[in-house]
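Enquirer: sequence and computational prediction follow.
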Amino acid sequence: MYAGMKLFVGQELVYRLGTAVWSMGYSGGVTVSASDSATAEIYRFLRTALLQAPEQLPLRGPESLISGQLEYSCAVSGELGRFHGTEIICIAGSPVYELHFSGGALHENQALAQAERQG
């Protein structure tokens, strides 16, 4: 689920055997008054960062990515089972985009075992 553009909210769900077992919610967006072309540039850079998600914790993008005057940073606390974090994009050192995210496992091992028995 995803809604919005310059400012937006969303939720990702992972299902196993018909049961939602993991989720991540997020909200944020462009934090300054920006033209449509500037917003498009910010989101192009964001997509580049998201394609470089770290294998060990593939929640958003890498800890840091720099391209010209654009700088992406992502700070995560926790692990895949329970986490929260913030990603920021700056242009020439000034923040222009910010997103907060959190999530993790939705069910204890018992609920997963029950879902496996039903599947």
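Expert: Nice, I can see it.
Enquirer: rest of the way, CA atoms for contacts and neighbours
Expert: Noted.
Enquirer: what ranges do the strands span in the chain?
Expert: 2-4, 7-16, 19-30, 64-67, 70-79, 82-91, 94-105 (DSSP state E).
Enquirer: columns mean neighbour count on top of the ones you listed, output as CSV?
Expert: Shown next, in CSV, are those (neighbours: other Cα atoms under 10 Å):
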stretch, mean neighbour count
strand 2-4, 11
strand 7-16, 14
strand 19-30, 19
strand 64-67, 14
strand 70-79, 17
strand 82-91, 19
strand 94-105, 18
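Enquirer: tabulate those (TSV), appending distance to L46.
Expert: Shown next, in TSV, are the strands of the chain (distance: least, Cα to Cα, whole Å):
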stretch	distance to L46
strand 2-4	16
strand 7-16	14
strand 19-30	11
strand 64-67	10
strand 70-79	8
strand 82-91	8
strand 94-105	9
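Enquirer: comparison target, given below:
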Amino acid sequence: MFNDKLKMLRKMQHFSQDRLAEEIGVSRQAVAKWESGDIFPDITNLIALSRLFDVSIDFLVKKSEACTKREGPLEEVAIDQDELRRFLYKAKIRTYASGIEQDIDGLREYSHDYLYEDPPYHYHDSYVGNEIFSGQEVVTFEGYPVWALSYQGRVLHSDFSSKFLKEALFHVTPERPFKGPVHFQKGASVYHCQIDGDLAWVIGREEVYFNEEKVYELVFHGGLLKE
């Protein structure tokens, strides 16, 4: 829905309703009514929103196709791996790693979920648990699942900082958009990520150390989907 997408985009940019209203030249009350679903912006304001958030008008107004069933075998879906790699990179830095909690319904009870769309691609990250957790990232193309990554992790010590982990993950690179960089350090906290494989099939492990003691670990594997 448009109002949910608008709230998500605003929060991703750390904008208040007042700030968004100022950026596009409308009243805060107008933004509040857009986000509540009471009214819909006219074409002039839709254009302003698409330019501000760097998304298409189609993305703003069209219903998500993420849950739409596509007819035909997966082999018929033509995937440009470079394009998919760029999309994954954008999805990673605008969801969990951004540090912004998205106000959306979870995929399942008690799950934590993050969404990002740049049609025809859609990204959904969903995990359950906290100190010990498990999750999966799925990318769809025109509503059809084309890539997935499963992961399992755990916190080993109270010195672990989720804020540091998110900062490390924010430094993911477009060349390997799976988890974080090979190495990231800030003070006594150190992040490492090892991978084997590429977009088609990858396995890996990430670890966080504090004062040279391991305080967090996660394993992951995934790749392109094929029937």
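Expert: Looks like it came in fine. What you are looking at is a predicted structure, and each value in this text was computed from that prediction instead of being measured.
Enquirer: verify the stated contact: F101 of the first structure with S23.
Expert: No. Using Cα atoms under 8 Å, F101 of the first structure is not in contact with S23, being 10.4 Å away.
Enquirer: next up, the contacts around the alignment partner in the second structure of L59 of the first structure.
Expert: Matched to the second structure by TM-score structural alignment, L59 of the first structure sits across from F178. F178 of the second structure makes contacts with L88, V172, as judged by Cα atoms under 8 Å, 6 or more residues apart in numbering.
Enquirer: I'd like to know how far F178 of the second structure sits from D196 of the second structure.
Expert: Going from F178 of the second structure to D196 of the second structure by Cα to Cα, to the nearest Å gives 11 Å.
Enquirer: what's the answer for L9 of the second structure, then?
Expert: 34 Å.
Enquirer: and E35 of the second structure, by the same measure?
Expert: 43 Å.
Enquirer: list the buried residues of stretch 36-52 of the first structure.
Expert: T39, I42, Y43, F45, L46, A49 (16 or more other Cα atoms under 10 Å).
Enquirer: for stretch 106-113 of the first structure, same thing?
Expert: Counting neighbours by 16+ other Cα under 10 Å, stretch 106-113 of the first structure gives L106, L112 as buried.
Enquirer: not counting its neighbours along the chain, what's nearest the residue mapped onto T86 of the first structure from the second structure?
Expert: In the second structure, the residue paired with T86 of the first structure is R205, using TM-score structural alignment. Of all residues not flanking R205 of the second structure in the chain, V219 sits nearest, at 4.4 Å (Cα to Cα, 6 or more residues apart in numbering).
Enquirer: show me what the one you found lines up with in the first structure.
Expert: Using TM-score structural alignment, V219 of the second structure sits opposite H100 in the first structure.
Enquirer: which parts of the second structure are helices?
Expert: 2-12, 17-24, 28-36, 43-53, 57-61, 81-93, 162-169 (DSSP state H).
Enquirer: just want the angle from the fourth one to helix 17-24.
Expert: If I follow you right, that is helix 43-53 of the second structure. Put simply, helix 43-53 of the second structure runs at 110 degrees to helix 17-24, going by axes from the mean of the first three to the mean of the last three Cα atoms, to 10 degrees.
Enquirer: Provide the aligned range in the first structure for helix 43-53 of the second structure.
Expert: Going by TM-score structural alignment, helix 43-53 of the second structure sits over no part of the first structure.
Enquirer: got the angle for that helix vs helix 2-12?
Expert: Per the same axes, to 10 degrees, the angle that helix 43-53 of the second structure makes with helix 2-12 is 30 degrees.
Enquirer: what packs against helix 43-53 of the second structure?
Expert: Here helix 43-53 of the second structure touches helix 17-24, helix 57-61, going by 3 or more Cα pairs under 8 Å, 6 or more residues apart in numbering; DSSP states H and E.
Enquirer: give the contact list for V21 of the first structure.
Expert: L13, V14, Y15, A105, L106, H107, L112.
Enquirer: tell me, how many residues neighbour the aligned residue in the second structure for L17 of the first structure?
Expert: In the second structure, the residue paired with L17 of the first structure is E142, using TM-score structural alignment. By the measure other Cα atoms under 10 Å, the count of residues near E142 of the second structure is 19.
Enquirer: so E142 of the second structure sits against Y121, correct?
Expert: Yes. Because the distance of 6.4 Å satisfies Cα under 8 Å, E142 of the second structure is recorded as touching Y121.
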